[in-house]
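1. Below is the sequence, then the predicted model.
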Amino acid sequence: MTVVHSEHSAVPAGEVEVVLDLRASTLSLSGAAQYAELWNQLESALLGQSLRTGAPYQWSSHFGDITVEIVRLAPGVTVTHENTRFDVVAVRERATLSYRCATCAELGKETYGPFVCRGCADAGRRDRVCDEHVVILDGALITACPLHRPECGECRQPATFRCAGPRCRTKTAWCDAHRVAHPEDPDTDYCPSCYQLVFPVCEHSGCNGVGTMACDIVDGSGHPCGRQACTRHALRWQVFGHERTGLGLCKQHHAALRGTAPVELMRQIVSTAARRSDDFRTPRLVSFGHNLRNTGHRQLAVDYRSIYEQLRRLRDDCEGSGDRHVAGALRRADAGWQRELAALVGTAEEGERLLARLRLLVEQQDGRRGPEIAAALRLVEFKAPRVRNGVTERRGILFIDLPAPLRGLFIGAKGVNVARYRTELGVDVKFEGDRSRR
């Protein structure tokens, strides 16, 4: 009597344990019943056969070759009899391919296809790709079959890499003719346009340095100029104070700065402040005045009421043109500017009062040229005294301007005249541009 065990049976109990090898056949069995049926057809050929471990017994059929290998014999069992009990402890079969390479199938081969082609998937096909035929371009682990190999985004030749730049973001493929390597990372490549964005060339003639600073000046539609300069040739307009990064300027806009209208200068400052982080505060009115003074608009620089009115009109213009970002920044800053303006108006009036007293003192000091010097005096700015906890930390400062030929007469021998003015007025008197101004 013969007992057949499948691979899921309990511990074998037969006298002979065998392994059934079906790999050379085309048979595909499932379930213990089908294996038992096959064994019933094979066992008669083993009757009377000498048995020894490791010895294979082979049958040829129209399904292909079938082999039985003895792996264990009970003591004393040497020849097969009708009552010999066999246990099939394992079955060797060809692996069943769940995913087959479509390209290999066209060539008459059957190969495992672990990779999915995005182009096939988009077309509603479930074709797979094997290791040999899969197409993976440099720069991204995106798989494709040979039929859907990406083309170069420029010349339509077969692509070889995916651009890592800010425009392509590995979505666009390119050929080697349009490959620009990262200057330090050999595993990263760009198309020419993305490379120019990431590593722009300095605008300075003859300089091959990377333009790390872009010009911040915007046109009427809000688009930045974008010309780039390296750190050696970078030009900046320090509109936000020395502790914060100012506006980047190209050579063209740097040269045109002093000829730009005041309202346009203020628009550029506000536009840059609005483009930066939310906690980047819009400059105060005095900062606008300082920047206007440095660009040649001296009279407007001390007229804070006019500066504020121009900013209000600028906000209305931005709202009308749909530039909500800049309009919002101007709207948020308005309450602070109104409080600042209230304080500045009183300070400006005090400056005018001090200037009038100074002119009288100058006329009295030099009767012959005094009227000429007094008439030429111009108020730049008055800074009120800085008082903290009832203690004056800094005296008030009256900044004035005077033509250079008259300055010596105003100061007097060894500074005697200007010293008297300071004593009489109770404030420091300084010329515009004095290094100790701040």
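-> Alright, I've got the coordinates. Numbers count the residues shown, from 1 in each chain.

2. Every contact and neighbour count from this point should use C-alpha atoms.
-> Noted.

3. any idea how far P56 lies from V19?
-> According to Cα to Cα, to the nearest Å, P56 and V19 sit 9 Å apart.

4. One more: L197?
-> For L197, the distance to V19 - Cα to Cα - is 66 Å.

5. can you give me the helices in the stretch 201-350 of the chain?
-> Ranges of helices within the stretch 201-350 of the chain are 251-255, 262-275, 285-294, 298-301, 304-321, 324-365, based on DSSP state H, counting those that start in this stretch.

6. Please identify the buried residues of the first one?
-> If I follow you right, that is helix 251-255. K251, H253 (16 or more other Cα atoms under 10 Å).

7. Who are the packing partners of that helix?
-> In this structure, helix 251-255 packs against no helix or strand, with contacts taken as 3 or more Cα pairs under 8 Å, 6 or more residues apart in numbering; DSSP states H and E.

8. Against that first model, consider the following:
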Amino acid sequence: MSDYLAGQVEAALDLRSWGAAIGGQDDLVALWSQLEPTLYGRPLRGGAVHSWDADHGTIRLEILRVAPGVTVLAADTRIDLVAVREPARLVHRCATCDRAGRAGYGVFHCRACGDAGQPDQVCVDHAVMLDGALTPSCPEHHPRCRDCDTAAVFWCAGVNCRARAAWCARHRARHPQDPDTDYCPGCYRLAFPVCEEQGCSSVGTVTCDWLGPHGKPCGQQACTRHARRWQVFGAERVGLGLCRNHSRIAGRPADELLYQICAGAARTRGVRVPSLPAFGHNLRNCGHRELAVDYRTIRAKLEAVRSRSAAGNGSAALTAALERAAVGWERELQQLRGHAAEGEQLLQRLQRLLLDQDPRWGREIAAGLSLQEYKPARTGGTSGDRAALLWVQLPDELHRYLIGPQGTRIKSYSQQLGAEVKLADRNRRGRR
């Protein structure tokens, strides 16, 4: 290209139909040096297109602007190429297409290829995408089933696999309600366990919380229809789940019952370790009637549970929960001692009433009476109002004499005391 006057002609070189590759500026200069002489003598006007056909295709030159007075291209005419139009080139080429001698746009990336240091682009046609996760791969690295090594079709969404393990169609277990979620057999059993009740195919949503010798929950599961609940945290909270084998809690040792309740509370979010009266209620329902009102002994047994847990025979969560509850238990003990003193005073008043008002049986009843527990009156709260309760123990053969015809005597004594007198039944489990 000669050094002519600048800017006489502006043109755009169109190579989009030219098959030969242009490697850079040197290739372009060489190509133009062949084309320019063929233009000499051709008329010039804006918008005109000149073309050349050769073995590699067609080259076009579009005249964009011509300076005034320039009508014919000559050797001294300066042509500025303001644009060179080339065919689109693939920057991200599909490696699989390249191996087959084709051109494909690699919109995806195969992780296995990248890890191996190989070209990792994959086009839409060659990308392998399993159900359950947007994790593409090339055909060579199609994920294999973890169990049988056949071509996988989905990623398991279960708690063990977490969409990192692939499985074939034979090992697919679909979510009961969500058709887009699949599990391997093992994760499906964890997510939707079958009820332990024989013949029941419902999902076991309630897990047995009873701890075994090694401190791990039993884990047996039952559906809501066959589940068993141990209501150790009160009626307003969900209790501990129990399987068929662990549902018989009546008569179990008190130390074991206290440990199970404490450990269950420590593992249950939003639940505190029960109060001393609540422990007493649970012990009474399990047959430990005398211990149920011996709060000092209950407190000592709970301290033994804490000591064993702190020594490494329990979890850190259990130890921390017992240490938090200890302050409240000490405060409750002080209150319960005061309640016991009030109860003893009421018992003495009841004994005097018997001596004064029942000349026939009063002396014998008064001698046989002993305090089991006293509960002051309760006002307000979620459970409503309740009168003071004086629970007393008396030999069974004297019960009817204290009660009187149609309960008249015990009602009269209750009114005079300002507290409802209740007889504790030694032979049957009582409810408070």
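-> Arrived safely, thanks for sending. Just so we're clear, the structure is a prediction, and the values are computed from it rather than from any experiment.

9. if we can go back for a sec, look at L197 and V19 of structure 1 and report which has more neighbours.
-> V19 (18 against 15; other Cα atoms under 10 Å).

10. Give the aligned equivalent of that one in structure 2.
-> Aligned counterpart of V19 of structure 1 in structure 2: L13 (TM-score structural alignment).

11. Now do the same contact list for that match.
-> Each residue near L13 of structure 2 by Cα atoms under 8 Å, 6 or more residues apart in numbering is listed here: I59, R60, L61, E62, L81, A83, V84, R85.

12. so who does L361 of structure 1 touch?
-> Y421.

13. Distance of it relative to L314 of structure 1?
-> L361 of structure 1 is 42 Å from L314 of structure 1, by Cα to Cα.

14. Mind telling me what G212 of structure 2 corresponds to in structure 1?
-> In structure 1, G212 of structure 2 lands on D219 (TM-score structural alignment).

15. hang on, isn't its match packed against G226?
-> No. Counting by Cα atoms under 8 Å, D219 of structure 1 stays clear of G226, with 10.6 Å between them.

16. More neighbours: which of these two?
-> Using other Cα under 10 Å, the more surrounded residue of D219 of structure 1 and G226 is G226, with 15 against 10.

17. Identify whichever of the helices of the stretch 201-350 of structure 1 lies nearest to A140 of structure 1.
-> Within those, the stretch nearest A140 of structure 1 is helix 262-275; the backing value is 32.6 Å (Cα to Cα).

18. what about L344 of structure 1, neighbour count?
-> 22.

19. Excluding chain neighbours, give the residue nearest to it in space.
-> Y304 (7.2 Å; Cα to Cα, 6 or more residues apart in numbering).

20. Can you tell me the SS state at S51 of structure 2?
-> strand (DSSP: H, G, I helix; E, B strand; the rest coil).

21. My read is that it contacts R60, right?
-> Yes. Using Cα under 8 Å, S51 of structure 2 is in contact with R60, at 4.2 Å.

22. For my notes, confirm the match of V19 of structure 1 occurs in a strand.
-> Yes. L13 of structure 2 forms part of a strand when assessed by three-state DSSP.

23. quick one on the thing from earlier: show me what contacts the residue nearest to L344 of structure 1?
-> Counting by Cα under 8 Å, 6+ apart, Y304 of structure 1 has contacts L285, V286, G289, L341, L344, V345.

24. can you list residues touching both of P56 and V19 of structure 1?
-> What both P56 of structure 1 and V19 touch, as defined by Cα under 8 Å, 6+ apart, is the set V68, E69, I70.

25. Count the neighbours of the second one for me.
-> Neighbourhood size, E69 of structure 1 [other Cα under 10 Å]: 18.

26. Look up how far L51 of structure 1 lies from it.
-> From E69 of structure 1 to L51 of structure 1 the distance is 10 Å (Cα to Cα).

27. if I look at the match of V19 of structure 1, how far off is E344 of structure 2?
-> For L13 of structure 2 relative to E344 of structure 2 (Cα to Cα), the value is 113 Å.

28. and what of K216 of structure 2?
-> Applying Cα to Cα to K216 of structure 2 and E344 of structure 2 gives a distance of 44 Å.

29. more neighbours, these two?
-> Using other Cα under 10 Å, the more surrounded residue of K216 of structure 2 and E344 is E344, with 18 against 10.

30. SS state for the residue nearest to the more buried one when sequence neighbours are not counted?
-> Once flanking residues are discounted, E344 of structure 2 sits nearest to L371: 6.7 Å by Cα to Cα, 6+ apart. Three-state assignment for L371 of structure 2 (three-state DSSP): strand.

31. From what I see, L371 of structure 2 and V421 are in contact.
-> No. If you go by Cα under 8 Å, L371 of structure 2 and V421 don't touch, sitting 10.6 Å apart.

32. Tell me how far A159 of structure 1 lies from R298 of structure 1.
-> The value you get for A159 of structure 1 to R298 of structure 1, if Cα to Cα is used, is 60 Å.

33. more neighbours, the two?
-> A159 (22 against 17).

34. I'd like the distance between the aligned partner of the more buried one in structure 2 and A75 of structure 2.
-> Superposed on structure 2 with TM-score structural alignment, A159 of structure 1 falls opposite A152. Distance check for A152 of structure 2 against A75 of structure 2: by Cα to Cα, it reads 69 Å.

35. Please apply the same query to A88 of structure 2.
-> Taken as Cα to Cα, the span from A88 of structure 2 to A75 of structure 2 is 33 Å.

36. Looking at those two, which is more packed in?
-> For A88 of structure 2 versus A75, neighbours defined as other Cα under 10 Å are more numerous around A75 (13 against 7).

37. and the spatially closest residue to that one that is not a sequence neighbour, what does it touch?
-> Using Cα to Cα, 6+ apart and skipping the chain neighbours, the partner closest in space to A75 of structure 2 is Y40 (6.6 Å). Residues in contact with Y40 of structure 2, defined by Cα under 8 Å, 6+ apart, are V72, L73, A74, A75.

38. got a winner among those residues for most neighbours?
-> L73 (20 neighbours).

39. Would you map the strands across the stretch 1-150 of structure 1?
-> 16-21, 56-61, 64-73, 86-92, 115-116, 128-129, 135-136, 143-144 (DSSP state E, counting those that start in this stretch).

40. how about the first one: buried residues?
-> So the one you mean is strand 16-21 of structure 1. So strand 16-21 of structure 1, judged by 16+ other Cα under 10 Å, has buried residues V16, E17, V18, V19, L20, D21.
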